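1. Coordinates for the following, if possible.
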Amino acid sequence: MKYLFVYLLLLFAVGALNAQNYTISGYIRDKASAENLIGANVYEPDLQAGTTSNEYGFFSLTLPRGKHTVDFSFIGYKKQSMVLDLKRDSNLNIELEMLAEIEEVTVYGTEGSKVDRTQMSMAEIQTSTLTKIPVLLGEPDVLKVIQLLPGVQSGAEGTSGIYVRGGGPDQNLFLLDGVPVYNASHLFGFFSVFNPSAVNSVKLYKGGFPARFGGRLSSVVDIRMKEGNMKEFKGEFSIGLISSRFSFEGPIKKDKTSFIISGRRTYIDLLARPVMKIVNKSTDGYDYTGGYYFYDLNAKVNHIFSEKSRLYFSSYLGLDKAYAIDEGYYVDDHIRYNEKFENGLKWGNVTNALRWNYLFSPRLFSNLTLTHSNYNFNVGEESYIFNTKDKTKTEDFFSYDSGIRDIALKMDFDYSSSKRHAVKFGIENIFHRFSPGVNHVKYVDGENTTQSADTTYGNTAVKANELRLYAEDIFELSPKIKLNVGGHFSLFNVQGKAYTSFEPRASLRFLGSEKWSLKASYAKMSQYVHLLTTSTISLPTDLWLPATKNVKPQIAHQWALGGVYKLPKGFDLSVEFFYKTMDNLIEYSEGASFTGIGNSWENKIETGKGWSYGMEVLFEKNIGKTTGWLGYTLSKSDRQFENLNFGEVFPAKYDRRHDISLALTHKFNDHIDIGASWVFGSGNATTLALQEYSTASGSYNYWNPSIEYYGGRNNYRMPAYHRLDVAVNFHKQKKHGMRTWSFGLYNAYSRQNPFYLDWGYDTQHGYNEDGWYYENSKGVLKQVSLFPLIPSISYTYKF
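-> Reported below is the predicted structural model:
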């Protein structure tokens, strides 16, 4: 790692000595809202020198003294060209105007071009796509769109979880304005926590990870929130079948300070509550109610002190809650007793980020960030019986809590030493507090207090400190060869043990011509958190756990090789091959679960290894009236644990051999556009008993249990999965804004896709030829399907 920082010092020295070069720098923004544009292109065609704006819209490009024509462009915006006579460093703030229709912008020789950039295994999701691709119940969802990309697989039917290149659900780093989100799911995994109304940009990294990212093995989902309109007040609200959402933004002080606030809430519980009270109204004095809801709230404020200094504060708050309540009364010996029984499950995330951007010079941009993240889940039940005569109360209470809290401080730098070098480096320190699982039991006997009890037991909290350092440089060896080389160093202190990891990262691009390039990458990744899970959907009972003195951190090595070819009329074709190894993976031991008295989670797990490899093909079109992509993945993912499956290799539960996805949007005119997606996936792996043996001897004994023989973990393949979704949007310009009606069909041809499989019985009965009654039961494999054809409708108004 020390050699990287020596290299950085040399770059600073070279930049300082090169007096004939000058730097243009500034921010690239949307002209209408002053929203910063992330990943906009800056290109000098004569020198074939270029760069892109960073996650704050800032760019810096160093050029020789003299006259230059510089192009500024971004997908969906009009290209802007400027003639500059460089005699000194110049500060430029560029405002680009949005196009009515996405046109082709030819950009060669800049890191923003897919053909030219060194970064591979990365996809960007246009925010306009989020509201056009049809999804379950018409709820726009970032992660469901990401599931349509090659190399990304979904878990169970309809869920928003992602499994990237054979990795597990815990191996995805979800960043919301740079803050990790540990549980990214609402509604038991069927929706993600990311409100599309608040999203500015989405990037998915599947491999070739830049050195600035660390902490996960399989992917990084980098989501940046909108910053708020600096020019005027804008807003929108949407009403759907199960939830409503709103967003409001505008200037606090025009061109100086802005804000945005967005929120969502489901209302299934509010609509169902009166119906449930009527249906479950009983004559014995007892009433039953229950429900489920989730909400989330995003807020952000940003203030410009000067061209060199600006401040951002962003926050997210989300909660899911499911509950059931049974209350009433009974009379015994002329005494009335009031009773109440309540069961509940809730989980949620809170994230906060305070960021300060400061421009030390046109070449050196800095960002100081203080973040806080907290995830917690609770499952429990409580009851009481109240004696109305003696005024005594007997209470019974149980709860199980688990969670994780992070506080971090990070400093990042972007440095442009010359037109051939773009350097990023930084340092971060994270303080973790893990609560793997605490049980709280309380019993109060209102009539005999000596029978009361109040106790807490379970896993103790684990505190850990993580230090990260990184440096990376994108530089040209020649016009055809470009490299991104860097390193990520981490130190994890926990329970008196220190784990260290140096993770080299390298990406190489060979530019064959302006139309095609070949790429290769290698990345080592370390992960100091584990997720113990028992299902293919994201449940709040999945436990986030740290590496400890007894449980090692996860390690992965990934190699990738691919190419990109630019076809006529805005089409791109990319092909990638990858191979990944993973060590120190954990799974529950046979028969273990997240509950249990007096048994640490470390005693419930097994440690093993895994590997995955495959091929990904992406054929896409990002311009014109019709846009979208066709993706195909051929892959294999295996696991091996010494004490599971008799030590034999078995397929991961999210292993899927073939995966196809088609996503299309078409704009007929300013009033009508449509979206459609079709997915196909060969069967997931599942564990099923192959044979059953009765332990009864002699005559049949109904109460005698049977023994099931499985033959191996994940020994059966479920039927293939495929589904078509369609949606149409009708827009109309009203006096004060734009009205949109959206109609959709999820699973348009009502395919009965497998949610899970289990053995059951088919019983045949009747009378035989002799008039005797008979009844025969035959064991059969039964499929449970979740979603048939589901229509959706929503109303959106933007003003």
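2. Going by C-alpha atoms from here, please, whenever you check contacts or count neighbours.
-> Noted.
3. Once you drop chain neighbours, what's closest to the one residue sitting closest to the centre of the chain?
-> The centroid of the chain falls nearest to Phe174 when counting by CA atoms, centre = their mean (4.8 Å). Sequence neighbours aside, Val221 is the residue nearest to Phe174 in space, at 4.9 Å (criterion: CA to CA, 6 or more residues apart in numbering).
4. hang on, isn't the one you found packed against Leu175?
-> Yes. Val221 is in contact with Leu175 according to CA atoms under 8 Å; the separation is 6.1 Å.
5. So between the two, which is more surrounded?
-> Val221 (22 against 17; other CA atoms under 10 Å).
6. which helices and strands does the helix or strand containing Gln153 pack with?
-> Using DSSP states H and E, Gln153 maps to strand 152-154. When contacts are defined as 3 or more CA pairs under 8 Å, 6 or more residues apart in numbering; DSSP states H and E, strand 152-154 sits against strand 162-164.
7. what does the top helix by length along the chain rub up against?
-> Longest helix of the chain, by residue count under DSSP state H: helix 2-17. For helix 2-17, contacts defined as CA atoms under 8 Å, 6 or more residues apart in numbering pick out 417-418, 471, 486-487.
8. again, only this time at 6 Å
-> Contacts to helix 2-17, defined as CA atoms under 6 Å, 6 or more residues apart in numbering, come from residues Ser417.
9. do stretch 540-556 as well
-> Contacts of stretch 540-556 (CA under 6 Å, 6+ apart): 217, 436, 497, 524-533, 581-584.
10. Sequence B follows; please return its structure for comparison with A:
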Amino acid sequence: MSKLFYRIVLFLFLVAFCNFSHGQSEKDTPQPLANILQTLESRFDIKFSFEPKTIEGKQALLPKEELTLRQSLRELSNVLKLDFKILSNRFVAIVPLEEKDQFIVQHLEEIVVKNYLTKGISKTNNGVITANTKTFTILPGLIEPDVLQIIQKLPGIVSVDERISNINIRGGTNDQNLILYEGIRMFQSGHFFGLISAFNPYLTDEVNISKNGTSARYGRGVSSLISISNSDDITRDFEGGIGANLLSIDGFAKIPISEKIAVQLSARRSFTDVFASLTYDAYFDRIFRDSELNTTDNTNTQLALDERFVFNDFNLKFLYDIDNTSKLRINFFNIYNGLDYNQVFTTTQNNIQESQSDLYQNSFGASVRHSKLWSNSFKTTVEAYYSNYDLEASNNDLTNNQTLTQENKVEDSGIRIDLSKSVSENLVINSGYQFNEAGVTNFEDVTNPIFTSLIKEVVRTHSLYGEVEWNSLSKNSSVRLGARMSYFDKFSEVVMEPRIAFNQKFYDYFRLEILAELKSQTITQIIDLQQDFFGIEKRRWQLANGKDVPLIKSQQVSAGISYDKNDLLISAEFYYKFVDNITARSQGFQNQFQFINDIGSYTIKGVDFLINKRFEDFSTWISYSYSKNDYTFQNLNNGSPFPNTLDLTHVVNASFTYNVKNFKIGLGINWHSGRPFTEPASAQDNSNSTIEFEAPNSSRISSYFRTDISAIYNFDMGRKINAEVGASVWNIFNQTNIINRFYTLDSDNSILQIDNQALKFTPNLSVRLKF
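-> I've put the predicted structure just below:
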């Protein structure tokens, strides 16, 4: 069946949705509380302050226009069992009614931009961008709220190779991002070797992203913080859902056991091992096209290929409200990817041989958290966590009578104690202690010739932090000042990391934001050989040792200004970032530096620019990022700077979303300049079986261009049962995009050019039931 046919079917599918949605009559029915609050903010020129979980799942009728503010709030309070506390002429706080007596201003984060890009994404006064998956509507190319795809729509965040497992924030590598799931450090973030988020989007409640000015509470990631959490509320009624797309089937449930105890769980499993859809074919081709598994010696003829790929994940959260002031939360997760890949071929001697390969990637994690409100102004939280990541590959090569086994294993555990003291309504002091132990094991075993290597390293870290958060009573000014002090026992080194976040409103509609931080991290990803783990997941985790892998340190400062009036947002943010003590092995060089290790740094200077216009049912935005990202290594390129492998000088994203009644549609255009690469020199010396290269990263791949579209339609199937169908196309024009280029030698010492291609035309469909 031709690709044109699929595109026509998709187009008719979307048109049918549009016609059907416009044919529905509007009824005076309960609305989500989030929508009601937005209407009241416009009606009374006020701002609501609340934790997103407080309004989660709540619906009511919109108060009539003739009611006063207090009458409107009283009406909502009676229906929703919420307490609306008027703090000033412009600000109203919302807390659950049962917590009214214990109400304190523990968190001073204030949302300053609502519906940042689209509904469900907000920005706070300390630079944190929050994505609430429950109120999220739609983004182009997405039919599910994939949290790691959502954040790539934000200015300054991109994946140079389209992989979830390779998110680059302001020029940093993915391993420089601290990704936390319910407080647990994640070392595996994607399924299908990085193309799909490993976090079930229907149990995930909120995602917080800090590109700079991170709270002193967090360390261990020099580039950014990505914190993912599930709902922390005990629901009174059962909630659940099941769904499927062209890759997997999943389900989730929130089960109240009593007024004080509840369980949340989710599970997902691919059916790619029994059915290969068009989506699977596109993903499989993207990952395996240029891998070692897809490379067969020209002297052999492949007779058969048997592949079996499967992924699954499982999440469990136990919630226990001990009393009105004390809570216990226990979390578990497991993430798995498995590949069996067998080839049968004939040799030049007409012998039938079989090559057997398998690759397994597994993560397990758990955390226990207890929080206690000791008084109206003092709160403590104690959390213990454990994370385990294991990547293992084996290849039974009968032709060479060789078996190769490789393994990379990470174990991360620790305890954290957080203290929060409300000095006054607008001043909070936070402090705490964290102990962390990280261990990494690298194992390699070869049978012919016999070789075995086992290396295990451990780093223990003790950290103290303290910070002060202050908001003016008018909410026009906010400051967060903090510092984190860490002691690394392996290096006997103490590192001090100050942090600052400042936000000032002026002229009613303008805001100035200044963020700065120092950070460090002990663990990084390196590449020993490009063909390790068959070239699919060739990066392996390694700990700093104080010698050839030093402690990575970073400095970052940014200043931004924004204008927000009448649903028009214009913002520009200038930044400078310096990351020191990176190793050449962590950068994945595929040129003259591929087998050379050295210690250096990268410096990036840039600006993120955004224009976003929001109408009642329509939102459009265009973002542009400019950056200059250069390496400096002590012994590479004679110590002179040269372009970073991840340097994308220009990045543009334009998106349009339309949301009316039960129908949502999104269209997006993505363009960026090409990555740097190193061309072979015009004159070659073939006698030494190596490639002579030009100056490092002195050439550029052609620019990247992709257009995506998606649509979602919701409808009721009965009492308390809601259905949702969605369709999307990634790269609707089937544009051929080269995302990496390198060179190698064939058996005749001739130079081969290898072009890694991005995803081609990739459709997807989904069906969901929620009850």
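11. quick one on the thing from earlier: on average, how far is the strand holding Gln153 of the first structure from the matching bit in the second structure?
-> When the second structure is overlaid, strand 152-154 of the first structure sits 1.2 Å from its aligned residues on average, using mean CA distance after the TM-score superposition for the first structure.
12. Which part of the second structure matches that strand?
-> Residues 157-159 of the second structure are where strand 152-154 of the first structure lands when matched by TM-score structural alignment.
13. returning to that earlier point: check whether the residue nearest to the centre of the first structure sits in a helix, strand or coil.
-> Classification of Phe174 of the first structure by DSSP: H, G, I helix; E, B strand; the rest coil places it in strand.
14. To which residue of the second structure is it aligned?
-> So, by TM-score structural alignment, Phe174 of the first structure is matched to Ile179.
15. For the corresponding residue of the first structure for Asn200 of the second structure, grab the count of nearby residues.
-> Under the alignment (TM-score structural alignment), Asn200 of the second structure pairs with Asn195 in the first structure. For Asn195 of the first structure, the neighbour count with other CA under 10 Å is 22.
16. Then Lys260 of the second structure?
-> With other CA under 10 Å as criterion, Lys260 of the second structure counts 16.
17. hang on, it packs against Asp321?
-> Yes. At 4.9 Å, Lys260 of the second structure counts as touching Asp321 under the criterion of CA atoms under 6 Å.
18. Now list the buried members of the contacts of stretch 540-556 of the first structure.
-> The neighbour-count test (16 or more other CA atoms under 10 Å) marks 217, 436, 524-533, 581-584 as buried among the contacts of stretch 540-556 of the first structure.
19. now, which of the residues you listed sits nearest Lys277 of the first structure?
-> Within these, proximity to Lys277 of the first structure (CA to CA) peaks at Thr533, which comes in at 35.5 Å.
20. any idea how far Val181 of the first structure is from that closest one?
-> From Thr533 of the first structure over to Val181 of the first structure the distance is 17 Å, taken as CA to CA, to the nearest Å.
21. Provide the count of other residues in contact range of the counterpart of Ser375 of the second structure in the first structure.
-> Matched to the first structure by TM-score structural alignment, Ser375 of the second structure sits across from Ser361. When neighbours are counted by other CA under 10 Å, Ser361 of the first structure registers 14.
22. And Ser361 of the first structure, how far from Thr369 of the first structure?
-> For Ser361 of the first structure relative to Thr369 of the first structure (CA to CA), the value is 19 Å.
23. got it, and Ala40 of the first structure?
-> 23 Å.
24. Among the two, which residue is more densely surrounded?
-> Higher neighbour count among Ala40 of the first structure and Thr369: Ala40, with 25 against 21, using other CA under 10 Å.
25. That one contacts Thr51, doesn't it?
-> No. Ala40 of the first structure is beyond contact range of Thr51, at 8.4 Å (criterion: CA under 6 Å).
26. Work out for me the element Phe20 of the second structure sits within.
-> Element membership for Phe20 of the second structure (DSSP H and E) is helix 3-22.
27. which residues in the stretch 51-200 of the second structure form strands?
-> Taking DSSP state E, counting those that start in this stretch as the criterion, the stretch 51-200 of the second structure carries its strands at 59-60, 82-86, 91-96, 111-113, 121-124, 129-132, 157-158, 168-169, 177-181, 184-185, 190-191, 196-197.
28. To Asp508 of the second structure, which of the ones you listed lies closest?
-> strand 111-113 (11.9 Å).
29. That closest one vs the first structure, average offset?
-> Mean deviation for strand 111-113 of the second structure: 3.1 Å (mean CA distance after the TM-score superposition for the first structure).
30. what's next to that strand, contact-wise?
-> 122-125.
31. Need the distance between the two termini of stretch 643-661 of the first structure.
-> OK, stretch 643-661 of the first structure end separation, CA to CA: 37 Å.
32. how far does it sit from the chain's center?
-> Distance of stretch 643-661 of the first structure from its chain centroid, counting by CA atoms, centre = their mean, to the nearest Å, is 22 Å.
33. With stretch 192-212 of the first structure instead?
-> Centroid displacement of stretch 192-212 of the first structure relative to its chain, using CA atoms, centre = their mean, is 8 Å.
34. Could you do stretch 595-603 of the second structure as well?
-> Worked out by CA atoms, centre = their mean, stretch 595-603 of the second structure lies 26 Å from the chain centre.
35. ditto for stretch 528-538 of the first structure
-> Distance of stretch 528-538 of the first structure from its chain centroid, counting by CA atoms, centre = their mean, is 14 Å.
36. Can you check the distance spanned by it, start to finish?
-> Stretch 528-538 of the first structure has an end-to-end distance of 20 Å (CA to CA).
37. quick one: the helix or strand hosting Leu752 of the second structure to the first structure mean distance?
-> In this assignment (DSSP H and E), Leu752 of the second structure forms part of strand 751-757. Strand 751-757 of the second structure, aligned to the first structure and superposed, deviates on average by 7.0 Å (mean CA distance after the TM-score superposition for the first structure).
38. Buried ones in that strand, by neighbour count?
-> Quick answer for strand 751-757 of the second structure (16+ other CA under 10 Å): 751, 756-757.
39. mind putting these in JSON lines, distance to Ile721 of the second structure included?
-> Conversion of these to JSON lines gives the following (distance: CA to CA, whole Å):
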{"residue": "Ile751", "distance to Ile721 of the second structure": "60"}
{"residue": "Asn756", "distance to Ile721 of the second structure": "44"}
{"residue": "Gln757", "distance to Ile721 of the second structure": "42"}
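40. circling back to that earlier point, in strands only, show me the contacts of stretch 540-556 of the first structure.
-> Counting by DSSP state E, the part of the contacts of stretch 540-556 of the first structure found in strands is 436, 497, 524-527, 529-532, 581-584.
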